[in-house]
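S.K.: okay, here's the prediction I keep looking at, along with the sequence it came from:
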Amino acid sequence: MASAVKDSRSGYGSLLRTPGAWTFLLPGFLARQPFAMLTIGIVLLVQSTTGSYGTAGAVSATTGVSMALFAPQSGRLADRFGQRAVLLPGVLVHATGVAALITLALAHAPLWALLAVAVPTGASTPQVGPMVRARWAARLGGSPLMPTAAAFESVTDEFTFVVGPVLATALCTGIHPAAGLIAEAVLTLAGGLLFAAQKRSQPAVHRAGSGDRPRVSALSVPGVRVLIVAFLGIGAVFGGMQVSLTAFTQHIGQPGINGVLYGIFAGGNMLAGIACGAIAWKVGPRRRLLVAYGLLALATTPLWAVTSVPLLGAVGLVVGLCIAPALITGYTLVETLVPAAARTEAFTWLTGAVALGQAAAATSAGQLADGFGPSSGFLVPLAGTALACAVLLALRAHLLPRGSAAGADAAAQRVPDRAGAGAKDRERELARA
């Protein structure tokens, strides 16, 4: 284990010394913070103005569904025309949409008006995380550092889910119900414009020419479709936890600890992500994904029965610890399945799946909380992960197309060339997948 940690540390150090990495890492970190603030900010604002978790969940869900449907199109356009061309108009539309949503909510506009504005607000959400991953892939190619980059990005994502909800909740409960969304819009605008300005590090544009192969959508890859289902389940955990924790803390008269509890949950996710990068895995990614999902489903089982705040924090921490291995492994797998020309699109499909699962879970958990009490919303993460786990088990053969030469070559690139490892060792590692 000591050697594994040592290797990991040198790997992270080498990763962060990649030429040009910091030029997109810092702006990307700022630009992705609002992603974790949007849905919780909507829930807190709309619930404050309407008094209904169901209504708040419906508006939040509409935003998430719109994000999920348009994110892959954004990724496809970024692959074809460049990330800057997509980001610049996107952040402007998003900031305008958030401003309109705040105005309508404070004016007690009807639900249909809130839903109408939620559509462009979600559709224009900048997909900075997938764009950063695409930049890593363009920089590193088939380098053994790619799994380290996947772990690093997962940790960065989860750090935003620690900071974002806590910040949004503190602003909404301590200053004004709209303060969380105002901060989200400002950060999106500032961070998105700074990230778009980093033109040198963006991946090459893949325009189809007369002599090129026909463009293939990432969605045509069977393994990507399976991973989308898996990430729907992860989204169900995020959405169900957000709404259910909000309802639970409101019910016990301590709304201020909502952000703390969600931060503990997201903090477990972040810690697990760091640990995943510190382990020299001998088990293949498919098996790791299945094990991680089984553990996640088990961890979500007791949530609905917990009535104590400390115990809920402890169970939430365990749930968070089980998410990162599934996320990291999923992103690692998709890199081996999809060609560079569709890579940003593939990452946005997974991000969109999380958003769609989060939206559906927010709606379901909100309805359950309104009708059957705050704890009943915690059944949603359990149902989402259990269904996704069953699909993964049934379709696991699609996660690594061994029969495809391209798939075998891509998988071979992912096996680290450790000192003294020969061809037989690499073949054994591929077999474990």
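M.R.: Ah, there it is.
S.K.: contacts and neighbour counts: CA atoms only from here.
M.R.: Fine.
S.K.: contacting residues around stretch 32-51?
M.R.: 52-53, 55-57, 59-60, 63-64, 102, 105-106, 108, 125-129, 157, 160-161, 163-165, 167-169, 172, 177-178, 180-181, 183-185, 187-188, 191, 242-243 (CA atoms under 8 Å, 6 or more residues apart in numbering).
S.K.: return the distance of Ala179 relative to Met131.
M.R.: Taking CA to CA, to the nearest Å as the measure, Ala179 falls 28 Å from Met131.
S.K.: who has more neighbours, the two?
M.R.: Neighbour count, other CA atoms under 10 Å: between Ala179 and Met131, Met131 has more, with 27 against 21.
S.K.: tell me how many other residues surround the closest residue to Tyr293 other than its chain neighbours.
M.R.: Distances taken as CA to CA, 6 or more residues apart in numbering place Cys389 nearest to Tyr293, at 5.8 Å, with adjacent residues excluded. Using other CA under 10 Å, Cys389 has 24 neighbouring residues.
S.K.: helices or strands up against the helix or strand harbouring Cys389?
M.R.: For Cys389, the host element (DSSP states H and E) is helix 379-394. Applying 3 or more CA pairs under 8 Å, 6 or more residues apart in numbering; DSSP states H and E, one finds that helix 379-394 makes contact with helix 222-251, helix 285-300, helix 343-372.
S.K.: next, format those helices as a markdown table and append distance to Ala324 and mean neighbour count.
M.R.: Shown next, in a markdown table, are these (distance: least, CA to CA, whole Å; neighbours: other CA atoms under 10 Å):
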| stretch | distance to Ala324 | mean neighbour count |
| --- | --- | --- |
| helix 222-251 | 10 | 26 |
| helix 285-300 | 9 | 21 |
| helix 343-372 | 13 | 27 |
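S.K.: what about versus this one:
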Amino acid sequence: MSSPYRAIFAAPGSRAFSAAGLVGRMPLSMLGIGIVTMISQITGQYGLAGALSATMALSTAVLGPYISRLVDRHGQARVLRPAGAVAVLSVAVLLLGVRAGAPHWLYFVCAAGVGTTPSVGAMVRARWSAIHRGAPELLHTAYSFESVVDEIVFIVGPILSIGLCTVWFAEAGPLLAAVFLGTGVLLLAAQRGTEPQPHPRAHHAGGSALRAPGMPVLVVVFAGTGAMFGAVEVNTLAFADERGHKALASLVLATYALGSCLAGVVFGLLRPGGSARGRFLLGVTLMAVSMIPPLLVGNLALLAVALFCSGLAVAPTMATSMSLVERLVPRARLTEGIAWTSTGLAVGVSLGAALAGRVTDRSGASAAFAVSAGAAFLAAAAAGLGYRRLRPAPEREDVHGGYDDDGRQDGPAPGALEGRGDLA
């Protein structure tokens, strides 16, 4: 492991909470596809499977920021356990109901209950922010590392979930996802030494992290980016199916994630200059441009190469976006702020997948890559139009003094060291 990565893990407890975060994040990529596979195998109703997956995604989008806001107010341990318990119980009842042939309304109630799944990735990033808040370069490496972890989750999770459902028994994928969720939540909640300090008094003043001037811009950009991701998955599957190699779709998508993984690792080793918002705009623009080649390819090998190149822009952009959130929202609402980006991403994935499916049915998979490109360019346009709003929260200006908005400074501003009890 290279020096910057050794440095971030030198902090006591960092390895433990990052490992717990990896386990707790596995359901992100396993539950949705696992439920679709399970329902389609047992009932043969793809419409029902898709509706349940959409219900779960919508519930997560609605409840996720609220749960994260409770975490900021009351602390991770107090909120993680009950929220995780409701989610695990909802999955368990769903599996039992499907096996017993229960009425479909119960399926939807359970799918909605899964929306209480805590945003484990936001909890882990909040811990990194608390540990390395005075060292922006280490925080940059930590966020890059977590972006790589996200890609690993989305490479391994679907393969594991689908494989278990098809090879072992239909409920095996969602069942293992629930085990991962319960285990990860309990392990993370037990690590009190690295838990960020809650801010109950700050939340009595009211308001949401979404009120920070730049946050609506980020949520819109993430929705466009999510639509790009969702469309790419559907388009790749359809593209491979049209050429008689549907089973290879997962490998082609793995090259997309692999490109992102490699770029994320390298990005964590670098010390990029300029402002975070400038790098964010550049990254989103590069993602948009990289969606043009998939429109032009004619076989799976070229598509794999095109998606690998596209993936190179993903993890660095995601890591930079987390740095932006850390600066845009008050520290008392950091977890909620990160969760809002996840909400935008989840909504975008659902919309992008649905639209890409419709275009594929009408015009074919190659034409449907226009959905991916269109969503990416809309995200880049939103980032460009909202660029000036991506400014640090007032408390960040006070602390960083003569800063650029990347957190670098020559020294603290006058009075910057006063009133820092809330940040200690």
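M.R.: Structure's in. What do you need? Only a predicted model underlies this, so the values are computations on that prediction, with no experimental measurement involved.
S.K.: hmm, back to that, figure out which of the helices and strands packed on helix 379-394 of structure 1 is closest to Ala151 of structure 1.
M.R.: Ala151 of structure 1 lies closest, by CA to CA, to one member of these: helix 285-300, at 12.9 Å.
S.K.: how much does that closest one stray from structure 2?
M.R.: For helix 285-300 of structure 1, the mean deviation from structure 2 after alignment is 1.6 Å (mean CA distance after the TM-score superposition for structure 1).
S.K.: which bit of structure 2 covers that helix?
M.R.: On structure 2, the counterpart of helix 285-300 of structure 1 by TM-score structural alignment is residues 276-291.
S.K.: for stretch 146-166 of structure 1, same thing?
M.R.: Taking TM-score structural alignment, stretch 146-166 of structure 1 hits residues 139-159 over in structure 2.
S.K.: so what corresponds to Ile359 of structure 2 in structure 1?
M.R.: You called it Ile, but residue 359 of structure 2 is Val. Under TM-score structural alignment, Val359 of structure 2 pairs with Leu368 in structure 1.
S.K.: that match is in contact with Trp304, isn't it?
M.R.: No. The criterion here is CA atoms under 8 Å, and Leu368 of structure 1 misses it with Trp304 at 11.4 Å.
S.K.: need the residues touching each of the two.
M.R.: Contacts common to Leu368 of structure 1 and Trp304, judged by CA under 8 Å, 6+ apart, are Ser376, Gly377.
S.K.: in structure 2, which spans are strands?
M.R.: Applying DSSP state E to structure 2 gives no strands.
S.K.: before we move on, back to that, pull the contacting residues for the match of Val359 of structure 2.
M.R.: Neighbour list for Leu368 of structure 1: Pro374, Ser376, Gly377 [criterion: CA under 8 Å, 6+ apart].
S.K.: and for the first one, the neighbour number?
M.R.: Counted with other CA under 10 Å, the neighbours of Pro374 of structure 1 add up to 25.
S.K.: then the last one?
M.R.: Gly377 of structure 1 has 32 neighbouring residues, counting by other CA under 10 Å.
S.K.: ok, the nearest residue to it once chain neighbours are set aside to Val319 of structure 1 distance?
M.R.: In space, and not counting its chain neighbours, Gly377 of structure 1 is closest to Ala365: 4.1 Å by CA to CA, 6+ apart. In this view, Ala365 of structure 1 and Val319 of structure 1 are 17 Å apart by CA to CA.
S.K.: for Leu399 of structure 1, same thing?
M.R.: From Leu399 of structure 1 across to Val319 of structure 1, the span is 24 Å (CA to CA).
S.K.: ok so, going back, and which of the contacts of Leu368 of structure 1 is nearest Ser8 of structure 1?
M.R.: For the contacts of Leu368 of structure 1, the minimum distance to Ser8 of structure 1 (CA to CA) is 38.4 Å, reached by Gly377.
S.K.: so who does the residue nearest to Gly377 of structure 1 touch?
M.R.: Counted by CA under 8 Å, 6+ apart, Ala365 of structure 1 has contacts Gly57, Gly239, Gly240, Val243, Ser244, Ser376, Gly377, Phe378, Leu379, Val380.
S.K.: about what we covered before: what's the residue nearest to Tyr293 of structure 1 aligned with over in structure 2?
M.R.: Under the alignment (TM-score structural alignment), Cys389 of structure 1 pairs with Ala380 in structure 2.
S.K.: so Ala278 of structure 1 is in contact with Tyr12, correct?
M.R.: No. At 9.3 Å, Ala278 of structure 1 does not count as touching Tyr12 under the criterion of CA under 8 Å.
S.K.: quick one, which of those two is more surrounded?
M.R.: Remark: of Ala278 of structure 1 and Tyr12, Ala278 carries more neighbours, 22 against 17, as counted by other CA under 10 Å.
S.K.: show me the contacts for that one.
M.R.: Contacts of Ala278 of structure 1 (CA under 8 Å, 6+ apart): Ala4, Val5, Lys6, Asp7, Ser8, Arg9.
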